[in-house]
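Visitor: no sequence on this one, just coordinates:
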C-alpha cells in the first residue's frame, strides 16, 4: 500500500500550492484581508494550477498580483471574456499568466488560474479584499475566512456547468495556513470569540482600542476561521468621509469624496416591551442529506436535523395566539405540513409538532428555488405580514437566481436566514436577509441554534417599521448621490449602512443624515451629525466598498431585466469595476509576465488544487443528488440512525406548554419539574385552578433553574404571563 505524501490531490496527482498566509486588519466594522498564496512546481514539466475557493459573498476584491523571482506583476481588471482570451493567448505563446474571476452564478466563489509555472519555479500570489463585518444579534461583529467549500448543489436543467471543487480530508490538504489579525476601534475591544483555538488577545495600548489576534499553534485548515469581535458601547452611529483618488477624474465615484454612514436605530423601551400578535410565520427547513451530520465534534449525537427539530419546538411554542404559520422542508423535492398557512391554535400546533418529530435528513439535494416559488405563489393573508425563516447548511450554484426571486417578492415579506455549520454560503445566507429585508445569522462550532433563532423571532415580532426615508443636511453647494439600495427594514439596534458620493464645494464643514420612519403608528427618527473633513489613513477602503455596493445592485438589476432589455447596465458595471479596481461578475483580473522574455516550453499539465472539506466521491455525489431515496448512504459507509439522547429538561418542559401559553397539572409536568404528582398537587392553594398553578410552577422552574437559557424561553414565558393575567393570575399569586 502506497503512503500518501507530498503535494497531491485525491487522485494522487501533484499540485503546486504550498502555503496560504492571511493578514487581517479590522478598523471598527470594516475588514481588509490580504492573502498570500505560495506556489511551487515540483514536477519536471510546466503546470497550470487551478484553485477554486470561497470568499465572503459581499467582499470587494480589489488587488491581485504575482511575484516571480524579484519581479511583481500587478493584475488589471478587464472585461471577463477579454481577460480569458488574453490568458489563453499568453499561455499559447509560452508566457506566464494569472487569471482571477468571480462565478457568474454565486458571488462567493472565485477561481484562480496560475499558468506557466516552469519546472522548479515558485510564484507568490497576493489577493486583497475589503468587506463589512456583519452585526450578529448579540452585537458581535462576525468575520469569517472560509476554509471549506462544500460541493454546491446544481438543480437539474439549470444552465451552466457546476463549479468543479476537489475536496479532500483535512489531514490530506497539501498546504498550510498562517493567520494573524490586527484590530483597531474608537471604542475598547472587549473580547474576541472563535470556533478555532486562539492565542490570548494581545492589547497594544492601555485603553484597549488596538489588539492582535492569532490562531493557536497546530490549527488544522479543516474549518472556517470565524472571529466574533465585541466592542464596548457597540451601538454608536458613525460617519467616515474618505477623500477621492487624486489620479481619478472629479465627478466620478473614485474622484469624489465618499461618505460611509453607520446607523444603529434605538427604539423606545415602551415599544420594545410589546410584541406583535399577528403575522404569517413560514419556516423553510433544509432536509438534504448533509443535515444528518453532527452539529459539532463535542456533541456528536446532536445532528443538524435534530437541532432543527428542537428549534422548531421552541419557535412553535413562542408564537403568539392569533397568528398564522406553516412549515416547509426541502431537499431534491419539498414538502409542507399544511396546504396553506393555518391559524395558530392548540390543534394545529400539535399536528405540526407531530410532523416535526418525524423529520429526517432524507430529501436529497438542495433545491431551494422550488419551495420558494411555491411559498410566493400563495395568497397573502390580510393583516398578517409574512415572516419567512430559512434554514440551510450549504449553498447552491444558482445563488443569484434565488436572490432575485426573494427580492422580487420582498414587498410582501421579511426573510430571516440561518447558515448551519461549516461551509454555509455567505452569499446565500446574507443575500436572503438583505434582499428580503430581514436578518442573517450563522450557527457554527459549538453554537446552539435555539438562542440565535429566537433572537431573530424577536426581530420578526417587533412592531412594524414603515415609511422609511433618508434625508441629508449638507452645506450650500454640497450634494450627495446615494450609492446604497434604499433601506427597507429597520430592527432595534441593528446597523443600517449608507454610502454616498459627495460633490460640490464648501468642505470641510459639517453635515447630517436623518432616517425617518413610522414605528407602531408614530413618527420616529434617528439623526447623526458628522464632519465633512476626510479621515486620514483610510486609503480607498470606503470607495471600494461603495463601488462594490453599487456593482451588486446593478448586477441584480441586470439579472432582473435579462430577457427583456439590457439598458446598458452591464456596460455600467464593467466601467465601474475597471475604474474602481473591484471585481464583478462581468470582469476578471488578468496579469501576464512579459518582462523576462522567457518562453515556457512544452504543453502545460493542469493540476486542480483541492479544497479542505469532507470528501465525497463524484459517483457518491451523483447518487445523493439524483436519487433522494439513496441519501442514507453518505461517504464510505451506511448512515445509521443515531441513538436518541435523553431529552433536555428545558425542552421537555417546553414541549408540555399549550398554544395559549398555559401548562396542565398532570404527571408529565410533575416529572419535568423533577417532582411527583402528589408533591405538585398537594402544594396547590385551594382558590387556584390547576392550569394557573401548573403555569406558575413552570415559570418558577424556568426562572430558578434555566436563567442561563433565558433567551430561548423568554418569549414563551411572556405568553404564559399574558395568559395568567387574563386569568387574574397575578391576584391569585398574591393570595398564595
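Guide: Noted; the coordinates are in hand. This structure is a prediction, so every number in the text was calculated from the model and none was measured.
Visitor: From here on, just use CA atoms for contacts and neighbour counts.
Guide: OK.
Visitor: can you point me to the longest helix in this structure?
Guide: helix 541-561 (DSSP state H).
Visitor: Can you name the next helix or strand after that one?
Guide: helix 569-580 (DSSP states H and E).
Visitor: what packs against the helix or strand following that following helix?
Guide: Moving toward the C-terminus from helix 569-580, the next helix or strand (DSSP H and E) is strand 587-593. Packed against strand 587-593 by the contact rule (3 or more CA pairs under 8 Å, 6 or more residues apart in numbering; DSSP states H and E) you find strand 60-68, strand 71-74, strand 76-79, helix 80-92, strand 96-102, helix 569-580.
Visitor: can you give me the helices for the stretch 351-500 of the chain?
Guide: 369-377, 399-408, 426-435, 449-461 (DSSP state H, counting those that start in this stretch).
Visitor: Quick one: the helices and strands packed on strand 587-593 as a markdown table, columns for mean neighbour count and distance to residue 265 too.
Guide: What follows is the helices and strands packed on strand 587-593, written out as a markdown table (neighbours: other CA atoms under 10 Å; distance: least, CA to CA, whole Å):
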| stretch | mean neighbour count | distance to residue 265 |
| --- | --- | --- |
| strand 60-68 | 22 | 26 |
| strand 71-74 | 16 | 42 |
| strand 76-79 | 21 | 38 |
| helix 80-92 | 17 | 41 |
| strand 96-102 | 25 | 35 |
| helix 569-580 | 19 | 31 |
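Visitor: and the comparison structure, right after this:
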C-alpha cells in the first residue's frame, strides 16, 4: 500500500501480536488482567511504544514481564527516577519495561518495551481494579476501551499532549480475546454487550456465578462494553478487608479497610414533586469529530444530529418559570443568549431555531474557555444552576477541566455525556463526580435521548442538603474516612465510602454506618449494619481502590496547593506503599538476569490503536501540518483516486505531507438527502412551552391523519387546544410506550396544563381520540 506517513503500515512489522483480557467481577468491583504478547520478527533489537486507554478511575496495581523462563515484577517508583532507570538500562544493553500514566489525562497510559532482541518474545501482564458505575436501568457498566481517539491539546496549555498512532479498525495488526467471570451474593439476571458474545454460562444453580466470552473475530471499531444486571441490585452492602500482613500496622495497607455501598431511597411523596425552578445551561461540543457517526448502525446518525434531537426534547421538557441558555464550542465558543433567559414560548422558539442551524464546524475541542465564561456569570437567586455537557471527550487537558469544575462545585451541579466510542472516561466521570451530578456514556446502538432525560429527571429532583455520615463501632475501634465527603445523593444511585479501621475488636463485633440528609425540608436517614469480620480472599482489591481514591484526592490538592512538593511526596509514598499507580509515579521493571548485552541501535516502533475519527481512519498522511489547510474547505486524499478521504479542518493530528490533499469546491459535494424525521420528534417539535399542542395541519400530519379528520372528530364543547393536547397524549401512550423515558416529562407538563384548564369535556375527548387514532388508552393511564 502506498502511504505517506503511517509508520506501522510501511511494511514494518508491529511487535504486539495479541492481547488477552480476563475480567473478574465481584458484585460491583472489577479486577482486570491484561496480557500483551510481543514478538520481534525483525533482525535488529527494538523498542515498542504502546499508548492505550484505561478506565479513568482504574487503580493499576500490578505490572510484570515474562521473557522465556524469567519473570520480572515491576516496582512503583517516582516517575522521573523510573524514566531515568529505564533509559540507563537501555543504554547499558539491558531489557527494561516502563508503564506510566499520562500527565494530562489519568485514562491514558504508555507502555515502553525496551531492548527486545531479534526473534525474542515477551509477555507483559498488567492488572487493575475498578468500580463499576450504575446505569439508568440499574445495569453495572464495565468498559474495556478499544479505541483511543486523538485528544485535542488547546494552544498554550501545559504539556505536549499524547501522541497516538491511529489506524482504521480493519488494519489493527493484533488480536483481542476477552473473557469474564461474574459473581455476586444476588442472582445474575443477564449480561449484555455492544459486541458479539458467546452465550452466558451459569456455574451454579442459584445463578450467582457465571462466565461469558467475547465471540472470536472482534473488530477494533468500538470499545468492549459489558452491562451486568443483578436481581435486587439496590441492596446496601459493606465489605471489610483484612490488611496486608507484611505492611506496617496503622498504615493504610496494614489496617483493615471497609467499603460501604449505599443506595438511599427517597419517600415517594417527595419524588412525585419535581422542581419547577432552576437555571439549565447546556454546553454542546461542535468540534469536527462530532460529525462522526454516533454508532455503527446502518442509519449513520451523526453525533451532532443526535445532540440536536436531544436538545429539542430537553427544551420541550423544561418547566415554565425556569431559566436556560445553550452554549456550543470547538476551537471557539458561542452562546444563544448573552445570559440565561426565562423559559417561555418566545425564548424556546428562538433557541430551537438556533439549534436547528448547528453544525460540527467549530474546529478542535477546547472546553475550558466556555466553562470559564459560564462560571463567570452570576448565579440567579432561587434558581439552582444545572450544567449539561455533551462531548465526544477528545480533550487533552482533562485535569485542568476537572479542576475548574471542582473549583465551582459549590455553585452548580454538572451532568456529563460521553458520545461515541473512545470518549474519555476520565473527563466524563471526573466532571460529573466533581460537579456533584451524574455521568452517562452513549456508545454502540444507544440512543442519547433516554439517558439524557434520565439525567434531567435527576436535575429536577429536589436537592439533597446537609448530608452527614456517622459511624458506630465497638469500643477500641476507630475509623478514618478516606473518601471525599458525600455532597450529592440521587434516588437509586450508589454512594461509595472507603474507610480505614484501626484498633482491636472482637471477631463477632458489628459496625454501623448512618447517612442522614435533608430532602425538600424533610429529614431522612439510611442505616447499614455490617460484620467487622474480614471477608476471605479479596486479594487487597478494597485497599487498592481506597488507595486510588486517596491518591486522586491528593493529586487534586497538589494542583491547587502552595506546598505542592509536600503533597506530591505524600502521593509518591502512598503510591509506592500500595503498589497503585499515580500521575507522579511509574512502574519500572529491569531484566538484570540478562547476561548478554543487547548490541546495536534500537529500532523504535509505535503500536497503533484503532482511531474512529473520519480522517484518522484514512490509510495515508497521518502526520501533516494542519495549518497548511484553509478553513472552510473540504479536502480529500488524492493518493488513491479510487476513494475520497475527507479530513476535518482544525483537527489536532499533525500530517507529514499535505501535498496529497486537494480542496474540493462546495458545489462538487451533492447535498446529502435528509432522512425523514422521527415521528416522535415531529410531534414533540409542535408542543408549546406551556405544555399544550395547537390544532393545525402539522399536528394532524404528525398523528398520521388529515386535518379534516381531526377537526371533524373534535367533541363540540372541547376547545381546540384541549382536543389537540389529549390527541397528542393518546398517540404517545398508544404508539410510543417503548420511548416513554424520552417523552414522560413533556407529557407530565401537558397533563399539568390540561388540569389548569379545568376543561369540562376531557372524558369525551379521550373517547373520541381513541376512536380516531385506533387506540384504547384509559383516561387514568394519561394521568387525567
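Guide: Received, thanks. Predicted model, so just to flag it, every value in this text is computed and none were measured.
Visitor: just to revisit the earlier point, now mean neighbour count and distance to residue 522 of structure 1 too, for the helices of the stretch 351-500 of structure 1, in TSV please.
Guide: Shown next, in TSV, are those (neighbours: other CA under 10 Å; distance: least, CA to CA, whole Å):
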stretch	mean neighbour count	distance to residue 522 of structure 1
helix 369-377	16	30
helix 399-408	20	27
helix 426-435	25	25
helix 449-461	21	17
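Visitor: Next, format these as TSV and append distance to residue 219 of structure 1.
Guide: Listed next are the helices of the stretch 351-500 of structure 1 as TSV, based on distance: least, CA to CA, whole Å:
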stretch	distance to residue 219 of structure 1
helix 369-377	37
helix 399-408	31
helix 426-435	23
helix 449-461	25
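Visitor: closest one to residue 390 of structure 1 among those helices?
Guide: helix 426-435 (8.5 Å; CA to CA).
Visitor: Figure out how far the closest one is from the centre of its chain.
Guide: 6 Å (CA atoms, centre = their mean, to the nearest Å).
Visitor: picking that back up, hmm, who's touching the longest helix of structure 1?
Guide: 58-60, 62, 130-132, 242, 244, 253-254, 258-260, 400, 404, 483-485, 499-500, 566, 569-570, 573, 576-577, 580-585 (CA atoms under 8 Å, 6 or more residues apart in numbering).
Visitor: ok, 7 Å please
Guide: 60, 130-131, 242, 254, 258, 260, 404, 483-485, 499, 566, 569-570, 573, 580, 582, 584 (CA atoms under 7 Å, 6 or more residues apart in numbering).
Visitor: circling back: which stretch among the helices and strands packed on strand 587-593 of structure 1 comes nearest residue 653 of structure 1?
Guide: Between those, strand 60-68 lies closest to residue 653 of structure 1; by CA to CA that is 47.4 Å.
Visitor: average distance between the closest one and structure 2?
Guide: Compared with structure 2 after fitting, strand 60-68 of structure 1 deviates on average by 0.3 Å (mean CA distance after the TM-score superposition for structure 1).
Visitor: State the number of residues packed around the residue mapped onto residue 611 of structure 2 from structure 1.
Guide: Residue 611 of structure 2 maps onto residue 613 in structure 1 when the alignment is built from TM-score structural alignment. Residues near residue 613 of structure 1, counting by other CA atoms under 10 Å, number 24.
Visitor: same check, this time on residue 338 of structure 2
Guide: Neighbours of residue 338 of structure 2 using other CA under 10 Å come to 11.
Visitor: Same check on residue 233 of structure 1?
Guide: 11.
Visitor: how near is it to residue 188 of structure 1?
Guide: 8 Å (CA to CA, to the nearest Å).
Visitor: got it, and residue 361 of structure 1?
Guide: Counting by CA to CA, the gap from residue 361 of structure 1 to residue 188 of structure 1 is 44 Å.
Visitor: Same check on residue 335 of structure 1?
Guide: Relative to residue 188 of structure 1, and taking CA to CA, residue 335 of structure 1 is found at 48 Å.
Visitor: The two: who's more crowded?
Guide: residue 188 (18 against 15).
Visitor: can you tell me which residues contact the closest residue to that one other than its chain neighbours?
Guide: With sequence-adjacent residues excluded and distances taken as CA to CA, 6 or more residues apart in numbering, residue 188 of structure 1 is closest to residue 209, at 4.5 Å. Neighbour list for residue 209 of structure 1: 184-189 [criterion: CA under 7 Å, 6+ apart].
Visitor: which one of the residues you listed is nearest residue 314 of structure 1?
Guide: residue 189 (33.3 Å).
Visitor: okay, now the closest one: neighbour count?
Guide: Neighbour tally, residue 189 of structure 1, other CA under 10 Å: 23.
Visitor: quick one: the closest residue to it other than its chain neighbours from residue 205 of structure 1, how far?
Guide: Closest residue in space to residue 189 of structure 1, ignoring its immediate chain neighbours: residue 231 at 4.6 Å, by CA to CA, 6+ apart. Distance from residue 231 of structure 1 to residue 205 of structure 1, counting by CA to CA: 15 Å.
Visitor: again with residue 276 of structure 1
Guide: For residue 276 of structure 1, the distance to residue 205 of structure 1 - CA to CA - is 46 Å.
Visitor: Of the two, which one has the most company?
Guide: residue 276 (16 against 9).
Visitor: Report the spatially closest residue to that one, excluding sequence-adjacent ones.
Guide: Residue 276 of structure 1 sits nearest to residue 461 (CA to CA, 6+ apart), 5.0 Å away.
Visitor: Tell me the counterpart of that neighbour in structure 2.
Guide: Per TM-score structural alignment, residue 461 of structure 1 is aligned with residue 460.
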